[in-house]
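Colleague: Curious how this folds, go ahead:
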Amino acid sequence: MEISGIISAIVIGIVIGVLGRLIVPGRQRVGLLLTIGVGIVAALIGSAIATYFGVADTKGVDWVEWLIQLVLAALGVSALDRSKRRRR
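Modeller: Next up is the predicted model:
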């Protein structure tokens, strides 16, 4: 992955994190910075998974890659929310 790919994954990760939070139903006890962090990690991991399966560089919009990233972000936000609930 080139540096431009990493930078775009970070920018997209911010959006992916917020969208992932919107996908998870109910109220989450996860802060905005953690949500953005989860989105960035989900975007990087999702890009790597999409590259591995050969669906990252297609003509037009990479819908499959975005879907993978969104699912990972939603799972990450949900997991963080559950871990915060257990601590309380």
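Colleague: Going by C-alpha atoms from here, please, whenever you check contacts or count neighbours.
Modeller: Noted.
Colleague: mind listing the helices for this protein?
Modeller: When assigned using DSSP state H, the helices of the chain occupy the ranges 3-23, 32-53, 63-87.
Colleague: For the first one, buried residues please.
Modeller: Neighbour-count burial for helix 3-23 flags 6, 9-10, 12-21, 23 (criterion: 16 or more other CA atoms under 10 Å).
Colleague: now the other sequence, so there's something to compare against:
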Amino acid sequence: RFFMPGNNRMGCLLTIVLGIVGALVAGWFGQYMGWYAPGEPAGFLGAVVGAVAVLALMRLFTPRR
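Modeller: Down below sits the predicted model:
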């Protein structure tokens, strides 16, 4: 919610789960592509970007209430 403020009606638990999933997928993908190794600071930045991307996709594809 810090990086994507606004009126998100997801709830705290769903936001946390989607953030974790996005971070894991982005971390795996970055290591698979050879962009960084485990434990490098770039992995943390990739995880943050992945979490924000998953939350943005969720906001984009959920219907408005």
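Colleague: TM value for the aligned chains?
Modeller: Their TM-score after superposition, calculated using TM-score structural alignment, normalised by the length of structure 2, is reported as 0.71; 64 aligned residues with a CA RMSD of 2.0 Å.
Colleague: coming back round to it: mind putting the buried residues of helix 3-23 of structure 1 into TSV with distance to Gly39 of structure 1?
Modeller: Written out in TSV, the entries for these read as follows (distance: CA to CA, whole Å):
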residue	distance to Gly39 of structure 1
Ile6	13
Ala9	9
Ile10	8
Ile12	8
Gly13	4
Ile14	6
Val15	7
Ile16	5
Gly17	3
Val18	7
Leu19	9
Gly20	7
Arg21	9
Ile23	12
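Colleague: For Gln69 of structure 1, state which of those residues is nearest.
Modeller: For Gln69 of structure 1, the closest of the buried residues of helix 3-23 of structure 1 turns out to be Ile16, at 6.9 Å, with distances computed as CA to CA.
Colleague: what residue lies at the spatial centre of structure 2?
Modeller: Most central in structure 2 under CA atoms, centre = their mean is Ala51, positioned 0.7 Å from the mean C-alpha point.
Colleague: Check the alignment and tell me where it lands in structure 1.
Modeller: Aligning on TM-score structural alignment places Ala51 of structure 2 opposite Ala73 in structure 1.
Colleague: just Thr15 of structure 2 next, same as before
Modeller: For Thr15 of structure 2, the aligned position in structure 1 is Thr35, judged by TM-score structural alignment.
Colleague: Wait, Leu72 of structure 1 touches Ala42, no?
Modeller: Yes. Applying CA atoms under 8 Å, one finds Leu72 of structure 1 in contact with Ala42, separated by 5.3 Å.
Colleague: who has more neighbours, the two?
Modeller: Neighbour totals were compared for Leu72 of structure 1 and Ala42, and Ala42 leads with 30 against 22 (other CA atoms under 10 Å).
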